[in-house]
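Asker: Only the shape, not the letters, is given here:
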């Protein structure tokens, strides 16, 4: 929505506040969304990066509907499948360290991985990350829960052992969550660390993404945007960490974006 407004905003040298018009229009659109009685939205949080600087960061609405707690820029939202970017980053970190090659079959790193279709032995890490592995799709068991349930990735691997490929590895690309879940198993096999621990130590901490985490347990602190439906508020746990389990803020995600824009620095 905001990107559509950017071309008409002028340059920084003309406007002392970068993207002032975009920010004003964005604020207006967000306020309208939050106040829409037919399609109510509890909270929205936004950040915009210009070069290496965050030129706009703001939260709107409430993180807790019953308590009417105001959302802040530190309020964490589950970022869903944007979490896959972190999984891909974890994989190329392993490659940079010489632990894997993206085009080597994953059975070399995860020998316990098996499927009913013999072609499973051709699946590479690149196939997993590009949705072209041929894995069936998504293990829905304990994917979304109201309490943390460990072992989702191992359960998914066990499930795949009893299934067939739906196409040959590399033949075509079809959106596939299970491929990213297998990245969790590869990280564990090669580093001895759980995926969540590896990401925390090697990505979140170095990038100072201090308001980002995987909900591997009931959080004892931090501010979260809580889903609210039919008069009930709850905290949702996404146990598929690599494919959709990161809770973060737009500000933290701008740290990640700045690293990509800086060619890895």
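Answerer: Arrived safely. Bear in mind the structure is a predicted one, so any value in this text is a computation, not a measurement.
Asker: from here on, contacts and neighbour counts on C-alpha atoms
Answerer: Noted.
Asker: does residue 102 belong to a helix or a strand, and which?
Answerer: Following DSSP states H and E, there is no helix or strand that holds residue 102.
Asker: I figured it hits residue 94, correct?
Answerer: No - using Cα atoms under 8 Å, residue 102 is not in contact with residue 94, being 9.4 Å away.
Asker: residue ranges for the helices of the stretch 51-200 of the chain, please.
Answerer: Secondary structure of the stretch 51-200 of the chain (DSSP state H, counting those that start in this stretch): helices located at 83-96, 125-129, 152-160, 177-191, 195-199.
Asker: Against that first model, consider the following:
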């Protein structure tokens, strides 16, 4: 009798534990689905990204861990395709990409805001060659403005330097930066009289907000002081040795990748029918082969090392902002004194990043997809900075 009672008790305990485990697992699954529904829905994609990771290959000498940027961040959280180009201080080129043996990497890619690097350097070179001070008020280049009609007097204090480092106050919530808003026509560069009525988000030099319209204005300044339309000026002075580099005209080219819009919740491929590519050209208009863009940036930095040595944006740092720009780059400085400048890019279905180090190295990453969440853009940038800061240590 005691034996039967003991067996019954053990059986009940095992059932209780078994049911408890099942309930706990079921509750955990419900919790995961409720809290992370997007990740649950993406499980098949993550499985494909894991398999694609085995097809990542690197050619020539690249830094240790460069391929892991594709496997651990780019493939799972951006797109099942992507590539990295690395050029060392001596000009040697290495490349990592996904080689499935079925569809090779497309040649032409939309660089988005990486274009700002070229516009920024062009502005610096024009200013130097023509002895233009970066502290010159921007409105002085636009005689069509009636300064007496400017409703926000802070507009009169915006300088070229403020445009370069995104401290003009033109970003923010007041509609000043409408370069990529569907249904709105940008006021830059064809309706600069709109500057009379815009309201800034803060005092120029103190309000650090990322701004596409700031770089549109820089493009227009380049046009006016050089006497050559911005795109032609860039093509003549910078792109002649890089045949694939060109400005986006609109529709996708056959040589572009199949952009993945699954992580884009506001845009799809139809953006090419309404985005004003002429207006956005100085801020996000370049496209071409990532390797050629990396070579261009490598040569630009060799000739303009001061792009990483602009004055420290102390007030921005004191406010704890993590996107303090200096001559278009976000500058990071390691304990070893090495500096790394980063500029990220995004257009619907396309993510990118360019980084340069004070050692003279250049890294370019492109992926035909948007991030699953914004934090993965920051994670990619952080890992790139860490990799470049720790080179040769």
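Answerer: Thanks, I have it. If you're wondering where the values come from, they're calculated on a predicted model, not measured in any experiment.
Asker: What does the superposition give as a TM-score?
Answerer: TM-score for the superposed chains, counting by TM-score structural alignment, normalised by the length of structure 1: 0.70, backed by 230 aligned residues with a Cα RMSD of 3.5 Å.
Asker: quick one on the thing from earlier: could you work out which of the helices of the stretch 51-200 of structure 1 reaches nearest to residue 116 of structure 1?
Answerer: For residue 116 of structure 1, the closest of the helices of the stretch 51-200 of structure 1 is helix 152-160, at 8.2 Å, according to Cα to Cα.
Asker: The closest one - contacts with which helices or strands?
Answerer: Helix 152-160 of structure 1 is packed against helix 177-191, with contacts defined by 3 or more Cα pairs under 8 Å, 6 or more residues apart in numbering; DSSP states H and E.
Asker: picking that back up, want to throw the helices of the stretch 51-200 of structure 1 into TSV with mean neighbour count and distance to residue 219 of structure 1?
Answerer: TSV is the format used below for the helices of the stretch 51-200 of structure 1 (neighbours: other Cα atoms under 10 Å; distance: least, Cα to Cα, whole Å):
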stretch	mean neighbour count	distance to residue 219 of structure 1
helix 83-96	18	19
helix 125-129	24	29
helix 152-160	18	19
helix 177-191	22	21
helix 195-199	19	14
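Asker: Same list, those helices, but as a markdown table with distance to residue 242 of structure 1 please.
Answerer: Below are the helices of the stretch 51-200 of structure 1 laid out as a markdown table (distance: least, Cα to Cα, whole Å):
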| stretch | distance to residue 242 of structure 1 |
| --- | --- |
| helix 83-96 | 5 |
| helix 125-129 | 11 |
| helix 152-160 | 9 |
| helix 177-191 | 6 |
| helix 195-199 | 8 |
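Asker: what's the closest non-adjacent residue to the counterpart of residue 119 of structure 1 in structure 2?
Answerer: Correspondence of residue 119 of structure 1 to structure 2, assessed by TM-score structural alignment: residue 154. Spatial nearest neighbour of residue 154 of structure 2, excluding adjacent residues (Cα to Cα, 6 or more residues apart in numbering): residue 203 at 6.3 Å.
Asker: wouldn't the one you found be in contact with residue 166 here?
Answerer: No - the pair residue 203 of structure 2 / residue 166 is not scored as a contact, 11.9 Å apart, by Cα under 8 Å.
Asker: higher neighbour count, these two?
Answerer: residue 166 (29 against 17; other Cα atoms under 10 Å).
Asker: corresponding residue for the more buried one in structure 1?
Answerer: For residue 166 of structure 2, the aligned position in structure 1 is residue 131, judged by TM-score structural alignment.
Asker: Next: residue 120 of structure 2.
Answerer: Under the alignment (TM-score structural alignment), residue 120 of structure 2 pairs with residue 88 in structure 1.
Asker: So its match versus residue 28 of structure 1, what's the distance?
Answerer: According to Cα to Cα, to the nearest Å, residue 88 of structure 1 stands 35 Å off from residue 28 of structure 1.
Asker: What of residue 87 of structure 1?
Answerer: 35 Å.
Asker: Tell me where the stretch 101-250 of structure 1 has strands.
Answerer: 144-145, 213-214, 228-229, 232-233, 237-238, 246-248 (DSSP state E, counting those that start in this stretch).
Asker: what stretch of structure 2 lies opposite the third one in the alignment?
Answerer: Which is strand 228-229 of structure 1. Under TM-score structural alignment, the match for strand 228-229 of structure 1 is residues 260-261.
Asker: same question, the second one
Answerer: Mapped onto structure 2 with TM-score structural alignment as the criterion, strand 213-214 of structure 1 occupies residues 246-247.
Asker: how close does that stretch sit to structure 1?
Answerer: Here the mean offset of stretch 246-247 of structure 2 against structure 1 after fitting is 1.4 Å, by mean Cα distance after the TM-score superposition for structure 1.
Asker: if we can go back for a sec, any idea which of the strands of the stretch 101-250 of structure 1 gets closest to residue 254 of structure 1?
Answerer: strand 246-248 (10.5 Å).
Asker: What is the mean deviation of that closest one from its aligned residues in structure 2?
Answerer: Strand 246-248 of structure 1 sits 2.0 Å off on average (mean Cα distance after the TM-score superposition for structure 1).
Asker: tell me what that strand is packed against?
Answerer: Applying 3+ Cα pairs under 8 Å, 6+ apart, one finds that strand 246-248 of structure 1 contacts strand 77-78, strand 213-214.
Asker: Which one of those strands lies nearest to residue 202 of structure 1?
Answerer: strand 213-214 (12.7 Å).
Asker: Which strands or helices does that closest one pack on?
Answerer: strand 246-248.
Asker: Where in structure 2 does the strand it packs on align, residue-wise?
Answerer: Strand 246-248 of structure 1 covers residues 286-288 of structure 2 once aligned (TM-score structural alignment).
Asker: Return the distance of that stretch from the chain's centre.
Answerer: Distance of stretch 286-288 of structure 2 from its chain centroid, counting by Cα atoms, centre = their mean, to the nearest Å, is 14 Å.
Asker: what sits up against it?
Answerer: Outside stretch 286-288 of structure 2, the residues that touch it by Cα atoms under 8 Å, 6 or more residues apart in numbering are 107-112, 114-115, 244-248.
Asker: which of these are buried?
Answerer: By neighbour count, with 16 or more other Cα atoms under 10 Å, those hold 108-112, 114-115, 244-248 as buried.
Asker: Centre of the chain to the top helix by length along structure 2, how far?
Answerer: For structure 2, the helix that runs over the most residues, judged by DSSP state H, is helix 2-35. Taking the mean of its C-alpha atoms, helix 2-35 of structure 2 sits 50 Å from the chain's own mean (Cα atoms, centre = their mean).
Asker: so where in structure 1 does the helix or strand just after that helix end up aligned?
Answerer: Following helix 2-35 of structure 2 in sequence order, the next helix or strand is helix 37-41 (DSSP H and E). Following TM-score structural alignment, helix 37-41 of structure 2 has no partner segment in structure 1.
Asker: contact partners of helix 37-41 of structure 2?
Answerer: Under the criterion Cα under 8 Å, 6+ apart, residues 32-33 lie in contact with helix 37-41 of structure 2.
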